[in-house]
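Visitor: 3D, please:
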Amino acid sequence: MQNNRDVVNGFVESVLNRGQFDATSEYFWEDVVEQAPFPGQAPGIEGLKDVVRGLRISFPDMHWTIDEQITEGEKVLSRFHWKGTHRGEFLGVPATNRPVSVWGMVIDRVEDGRIKETRIIMDTLGLMTQLGVLLPPPR
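Guide: Purely as a prediction, here's the structure:
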């Protein structure tokens, strides 16, 4: 039996880093609830798969690293960063071929060995600045 941390880490390695989208159902319930959905994200596991596919198309070399994890009961908080190269359209921004490094945190609630609820907070403002959509503040 996997512990809750193993469930989260398995998803990061198999689905996010290796692009094995069919494995998503090993880690998430069909009716998973995304508490902070991506713009336009459909509900449930299919919405999650669409977001991950879109990220992999936009950043095909995307690689996620877990920097720190805290577990308490059925919840796992993961502080992460991911890196990739912007090679496809992302949120309406055409490919820039720029490298990016994005930090964030996600809180997953694991129920009976799969994630039932998730909430991701990612530095989208920093990402858009790295893509050249927003200008950094003057120094």
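Visitor: going forward, measure contacts and count neighbours with C-alpha atoms only.
Guide: Will do.
Visitor: Can you name every helix or strand that the longest helix along the chain contacts?
Guide: Ranked by residue count, the top helix of the chain under DSSP state H comes out as helix 44-58. Secondary-structure packing of helix 44-58 (3 or more CA pairs under 8 Å, 6 or more residues apart in numbering; DSSP states H and E): helix 24-27, strand 28-34.
Visitor: any idea how far residue 116 is from residue 30?
Guide: As defined by CA to CA, to the nearest Å, residue 116 lies at a distance of 8 Å from residue 30.
Visitor: another one to check against the first:
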Amino acid sequence: MTTALSSTIAVATRNYTLYDTGDVAGVDEVFASDLIDHNPVAGIASGIEGKRFLIGEVRDGFTGTRHEIVFQQELPDGWVVSHWRMTATHTGDAFGLSASGRPISLTGTDIVRVLDGRITEIYHVEDLLQLQWQLTR
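Guide: Down below sits the predicted model:
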């Protein structure tokens, strides 16, 4: 039996679609304008501007970007936890690294809060050491 995704999980999942398609303009549809990013990337704007930057970097630096949801669970009060894997090929300059042409596989975990149809808070952890090793080995 197939069940429809809850609207909360659908919004949380749409976040990954933005990265996969490079849709920077879609940030305003998915994230609240006063987004709280509890662990922004150092030196990058926090909140919604930080999300625009990160999606742009992934768009410009990688092709064939695809997120696979490994685990996802809706929690009380609009929270959703998602563990994901991103695969892509590093074909452009991104995050200060020149294009390597190498395939990458990166994992991460996000905990987001969805209120009124938009992500209002996010905690996220990406295995950046894994990414750095794949791009510079």
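Visitor: Got a TM-score for the two of them?
Guide: Here the superposed chains carry a TM-score of 0.88, computed using TM-score structural alignment, normalised by the length of the second structure; 131 aligned residues with a CA RMSD of 1.4 Å.
Visitor: Please convert the helices and strands packed on helix 44-58 of the first structure to a markdown table, extending it with distance to residue 71 of the first structure.
Guide: Output for those, formatted as a markdown table (distance: least, CA to CA, whole Å):
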| stretch | distance to residue 71 of the first structure |
| --- | --- |
| helix 24-27 | 17 |
| strand 28-34 | 17 |
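Visitor: And the longest helix of the first structure against the second structure, how far off on average?
Guide: Averaged over the aligned pairs, helix 44-58 of the first structure sits 1.1 Å from the second structure after superposition, using mean CA distance after the TM-score superposition for the first structure.
Visitor: Who's the closest spatial neighbour of the residue nearest the centre of the second structure, skipping the chain neighbours?
Guide: Most central in the second structure under CA atoms, centre = their mean is residue 16, positioned 5.1 Å from the mean C-alpha point. The shortest distance from residue 16 of the second structure to any non-neighbouring residue, by CA to CA, 6 or more residues apart in numbering, is to residue 67 (6.2 Å).
Visitor: give the contact list for that neighbour.
Guide: Going by CA atoms under 8 Å, 6 or more residues apart in numbering, residue 67 of the second structure touches 16-17, 20, 84-87.
Visitor: Write the PyMOL selection for whichever of the residues you listed are buried.
Guide: Restricted to buried positions by 16 or more other CA atoms under 10 Å, the PyMOL selection for the contacts of residue 67 of the second structure reads:
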select buried, resi 16+20+84+85+86+87
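Visitor: Out of the contacts of residue 67 of the second structure, list just those in strands.
Guide: In strands, judged by DSSP state E, the following of the contacts of residue 67 of the second structure are found: 84-87.
Visitor: Tabulate those (JSON lines), appending distance to residue 100 of the second structure.
Guide: Below are those laid out as JSON lines (distance: CA to CA, whole Å):
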{"residue": "84", "distance to residue 100 of the second structure": "23"}
{"residue": "85", "distance to residue 100 of the second structure": "20"}
{"residue": "86", "distance to residue 100 of the second structure": "17"}
{"residue": "87", "distance to residue 100 of the second structure": "15"}
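Visitor: Great, nothing more from me.
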